[in-house]
Each structure stands twice: as structure tokens, then as C-alpha cells.
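Enquirer: 3D model of this:
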Amino acid sequence: MAMTRKTKSKIEVAFIYLFFVLMFIVIGYPLMWAVMMSINPGTNMLVTDLFPDKPTLEHYIWLFTSPASDYLIWYKNSLIIAVLNSIGSVVLTSLIAYAFSRYKFVGRKYGLYLFLLLQMFPALMGGMVALYILLTTIGLVDSIWGLLLIYLGGQIPFNAWLVKGYYDTIPRELDEAAKIDGAGHLRIFWTIMLPLAKPILAVVALFNFMAPFMDFLLPQIVLTDPNNYTLALGLYNFINDQFSTNFTRFAAGSILIAIPIALVFLLLQRYLIGGLTAGATKG
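Expert: Take a look at the predicted model:
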């Protein structure tokens, strides 16, 4: 007997729920281990329990109160880089993408091809030596400002291509109507393009805010002074010290990284959903 449409639909829904459950286990189980490890007494990862008998907050307290902890300095450095990188990326990307989307100039086509090519190859990885020499030349090696400069420049190809594609979906008739009313390019960009591009700009802001918290390799090459470390680089020392390792403090410090990222996500989510809804109703 042939399977009815209703039965087939139930099976498909069951597989969808099964997929979500598996993904929750894959993502949630390591996260739960990290949380529980952070409240385990001691320092060794091999003797920690998933559900500790005597949970403690001593590792969190140590991070913020111990004279031997530079965690607050690393947190401050990461926040400074993340906030400026997020704002700077949105400004640079929105302007560059607008130029490639709305202007016609010599080299535009090959510029877009170059952006696409740079996305296909790890150009930043291949240019580490050149970037280090550049920072040494301008006096920004071992500085969070030099690291910020690399982040701002390295994000341009991918983000500009991404935002340019979104700008292309905004009807040019809006530009033409504004020009008839006497608006210039800057006014069109500010009053028309930016409000309609809130969803994609929110994505750019969020991704570039997250990057400095997650990146380890670039700060390791650029930064040498512990007072300039970012969180990823600083926390690595907890488990890479040749004399002692402290996985529980590492877990506690890692859990706290999620707080600013979650706050920024909640803040930008309103703009993302609002922009999508406005676009749908005005279409």
C-alpha cells in the first residue's frame, strides 16, 4: 500500500527533529563540559566530573581578583579591538560596497574579481611575514592598534563582496527618484542605502565583533607583551605553561567570552529582524 502524504509528512518532520536533537548534542555537550569544568575544584581536566560534588566559583573569582591574573587586561584589550573592528568594518565595508554597487569606474570589474580571488585563498595566512614587517616599519608591532589595523584590512574582501551583493538587490529606481528630488550621492547613501541594508550590516558588525575573541594565530605572531594579549592568546597560556597547566581556569575564562558576544547578538538581532520585516512590507 502506498504511503499516504500525511504519513510521509510525519516521517519528514521526525527526521527534522532528530537532526535538531543530534545537533544540540554535538553543540551542547562540549559546552556543558566547559561550564561544569569551570566550577570543578582543582586544575586537572582528567579528574574533573561532569556534575561536580562540590561546585565552586573559585576559578572565576581568581580571574578577577588575583594579582597574578591579567584576565581583566586581556578582556579590555579584546573589547577595544572588537568594538573598533566592528564599527570600522561597517563603515569601510558599507562605503566600499556602495562604490562597487552604484558607480562605474575603471578597474571595477577586476576589483570585484580580486575580492573573489582573495576569498578563495588564505591571503592573510600567506602574508603573515609581510604584515609583521609592515607593522615593524610603522612602529605598531606588539600593539593592539597594529592588530586592529590588520583586522580592518583583512575583512574588506569578504565583507565588501557580501554587502555589495545585498546593495545590488536594492532597486536603483530609489536612487533615481532621490536624484530627481535633488539628493546627492552621500545623501542617497545615508538616507536610502544604509536603512535598507541594516540586516547585512548587522551581520558584518556581529562577525567582526566576534573575530578578535576567537582569533589566536594572528595575535600570537603580532603580540609579545602579556599586557597587550587578547583573551584567546592569554587563555592559551593557562594550558600551555611548561611548569603548570590549569584547565579549569581556562574553562572559566572561556565561558565568560560568550557574554559580550551574546549581548551584541541580542542588540543587533532587533535591527536584523526589523530590517527584514520592513523590507518585506515595503516590497
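Enquirer: Every contact and neighbour count from this point should use C-alpha atoms.
Expert: Noted.
Enquirer: ok, now which ones touch residue 41?
Expert: 48, 54-56, 58, 248 (Cα atoms under 8 Å, 6 or more residues apart in numbering).
Enquirer: from those, which would you call buried?
Expert: For those, a burial check counting by 16 or more other Cα atoms under 10 Å picks out 48, 58, 248.
Enquirer: Another for comparison:
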Amino acid sequence: MIGKKAAKVTRLSFSYVALTIIAVFCIYPALWVLMSSFRTGSSLFSETILPTSYTFSHYTDLFAKRPFAVWYVNTLKIAVTSMILGTILTLLTGYALSVFRFKGRKNLMSILLVLGLFPGFMSMIAIFILLNQMNLLNTHLAVIIVYAAGAPLFFLFAKSYFDTIPRSLVEAARIDGAGHMPIFFRIVLPLSTPLIVYTALMTFTGAFTDFIFAKLVLRSPDKKTLAVGLFDMIGDRFSNEFTMFAAGCVLAAVPVTILFILMQRFLVDGLTAGADKG
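Expert: I've put the predicted structure just below:
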């Protein structure tokens, strides 16, 4: 009995130590960037993590010397629009593959799964040529279309969730004369709060933080997103505005952090509400 208790204590102690180490590795870089945004000068190097003197000038310089507000608005517009369209497309794809039975269904799911395994940058050249032929280069519409169209590749989570919804609810609605779209929007979606939250969060975060594709398509200064603008700020070899870059990173992380906190609360509420209904 004493041996089992000692083994349990050892496992718990090891778990706490491992979690503490992981937390340090995760928090320390973020804390360094946050403190660097308040550090005077333009260098990120410092012997201590806490600045010897604090300044807010880097935050004001972002808006005074750089079109940071334009980058922010562009990024929010692209991310929010991509989130709405991508979430709708992903949910519709998952619902169709979960409910309908048609010829080639399994082959289609296999193809989508395989395509989702490949990195997105492998198709950059083909997408660039296609957008060029459609005269959509250097437009936010091009970025939104690609982000939203790529979201359904990760349909498996949505399909798996829809598979858990009782078929009796759908069949009862069909007996009452409801079509597939009323069933989807009035019955299935109200029961899918955790799925909607997860899909929306992942789609928004992916569009908000993407750099590679936005850098490839968006060229004009007034079209840049936060990732592209911040990179160009320090991309030149003669640039040394690293503390201003740190301030931009802090401001860029604010909406993602707020959205995650809010959606995490809704996710917990949705899970507990489903458990109460049994």
C-alpha cells in the first residue's frame, strides 16, 4: 500500500515538474517580447528580462511612423471574413459527409484527408498563377477565397462530431416535413456549439497569423496584413527597430488572445449544457 502511494506521489511530482518546465519554455519568450516592447532603444538584447527604464514610445511610433492601423484593419477584415466563410463551408462539408450516402463518398473523404496532410505552401505556385489569370493578385478577396476554400480540408473533426448527434432527431424532423437545410440550421447547429467554436477559432487564428501566402499575394503597402507589415519592418538588413517590432507583436496578439478566452468560455458552456441534457 505504501509502495503504491509512493509511486503515485512520484508520478504526480514528475508531472508537475514536466508541466512547470513546459510552462517556462512557453511563457519566457512571450514575456521577453512583452518586456522588450517597453525597453528604451531599438535593440532586443538585454542582460535582464526586466527593462531598466520603461517607455511607451514604441507603441505610439507604430501608428505615427508606420501604417500599423491600416495593417490591423486589413488583417481583421481578412480574418473575420475568412472565419465566417470557412466555418460555414467546413460545417456544411462535415454534415454532408456525415449524413448523406452517395457513390464515391469514401474516396472523396480519403482524397480530402490526403490533401490536408500536404503543407499549404506546396500549392503556392499553382494558386499564384490561377489568381494572376483571374486578376486577383494584390487583393484581399484573393486571400479570403484561398483561406475560406482551404478550411473544409479539415472536415474530419466536423464529421466526427455530427456522427455523435442522434439520428432520431434528424429523422423526426424529416417526418415532420423539414428539409435538409432547416434541419441543419435549426436542429444540428444549435447542438454543435463546441464544434462551431473550435472551427471558428482555428479558422480565425490561421488567417490572422498567416504570413507566407499573404506575403506572396499582397504587394501594396495599403494591402499588407500585420504579419507582412511587421516582417517588412525588420526585413531590411539595415533595419534596427526591433523594440517597435516587439510592440507590434504584442498588439497583434491581443485579438487572438481575447478571442480564445471568450470562445473557451463558450466552449465549456456548450459542453456542460450538452451533458445536462443527457
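Enquirer: quick check, nearest of the buried ones among the contacts of residue 41 of the first structure to residue 80 of the first structure?
Expert: Nearest to residue 80 of the first structure among these, counting by Cα to Cα, is residue 248 at 26.0 Å.
Enquirer: Now the closest one: which helix or strand?
Expert: Using DSSP states H and E, the element containing residue 248 of the first structure is helix 247-282.
Enquirer: What range does that helix cover in the second structure?
Expert: Using TM-score structural alignment, helix 247-282 of the first structure corresponds to residues 242-277 of the second structure.
Enquirer: Report the mean deviation for the matching stretch after fitting onto the first structure.
Expert: Mean deviation of stretch 242-277 of the second structure relative to the first structure after superposition (mean Cα distance after the TM-score superposition for the first structure): 1.4 Å.
Enquirer: buried set for that stretch?
Expert: In stretch 242-277 of the second structure, counting by 16+ other Cα under 10 Å, buried: 242-252, 260, 263-264, 267, 270.
Enquirer: so stretch 125-145 of the second structure matches what in the first structure?
Expert: Here stretch 125-145 of the second structure aligns to the first structure at residues 129-149, judged by TM-score structural alignment.
Enquirer: Pull out the buried positions in the matching stretch.
Expert: Neighbour count says stretch 129-149 of the first structure has 131-132, 135, 140-148 buried, by 16+ other Cα under 10 Å.
Enquirer: Then stretch 65-82 of the second structure?
Expert: For stretch 65-82 of the second structure, using 16+ other Cα under 10 Å, the buried residues are 67-68, 70-72, 74-82.
Enquirer: For it, which outside residues touch it?
Expert: Residues contacting stretch 65-82 of the second structure (Cα under 8 Å, 6+ apart): 62-63, 140, 143-145, 147-148, 203-205, 207-208, 222-226, 229, 252.
Enquirer: out of the buried residues of stretch 242-277 of the second structure, who's nearest residue 185 of the second structure?
Expert: residue 270 (16.7 Å).
Enquirer: and the gap between the closest one and residue 69 of the second structure?
Expert: Here the criterion is Cα to Cα, to the nearest Å. By it, residue 270 of the second structure lies 35 Å from residue 69 of the second structure.
Enquirer: could the buried residues of stretch 65-82 of the second structure go into JSON lines alongside secondary structure and distance to residue 106 of the second structure?
Expert: As requested, the buried residues of stretch 65-82 of the second structure are exported to JSON lines (DSSP: H, G, I helix; E, B strand; the rest coil; distance: Cα to Cα, whole Å):
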{"residue": "67", "secondary structure": "coil", "distance to residue 106 of the second structure": "49"}
{"residue": "68", "secondary structure": "helix", "distance to residue 106 of the second structure": "47"}
{"residue": "70", "secondary structure": "helix", "distance to residue 106 of the second structure": "45"}
{"residue": "71", "secondary structure": "helix", "distance to residue 106 of the second structure": "42"}
{"residue": "72", "secondary structure": "helix", "distance to residue 106 of the second structure": "42"}
{"residue": "74", "secondary structure": "helix", "distance to residue 106 of the second structure": "39"}
{"residue": "75", "secondary structure": "helix", "distance to residue 106 of the second structure": "37"}
{"residue": "76", "secondary structure": "helix", "distance to residue 106 of the second structure": "37"}
{"residue": "77", "secondary structure": "helix", "distance to residue 106 of the second structure": "36"}
{"residue": "78", "secondary structure": "helix", "distance to residue 106 of the second structure": "33"}
{"residue": "79", "secondary structure": "helix", "distance to residue 106 of the second structure": "31"}
{"residue": "80", "secondary structure": "helix", "distance to residue 106 of the second structure": "32"}
{"residue": "81", "secondary structure": "helix", "distance to residue 106 of the second structure": "31"}
{"residue": "82", "secondary structure": "helix", "distance to residue 106 of the second structure": "27"}
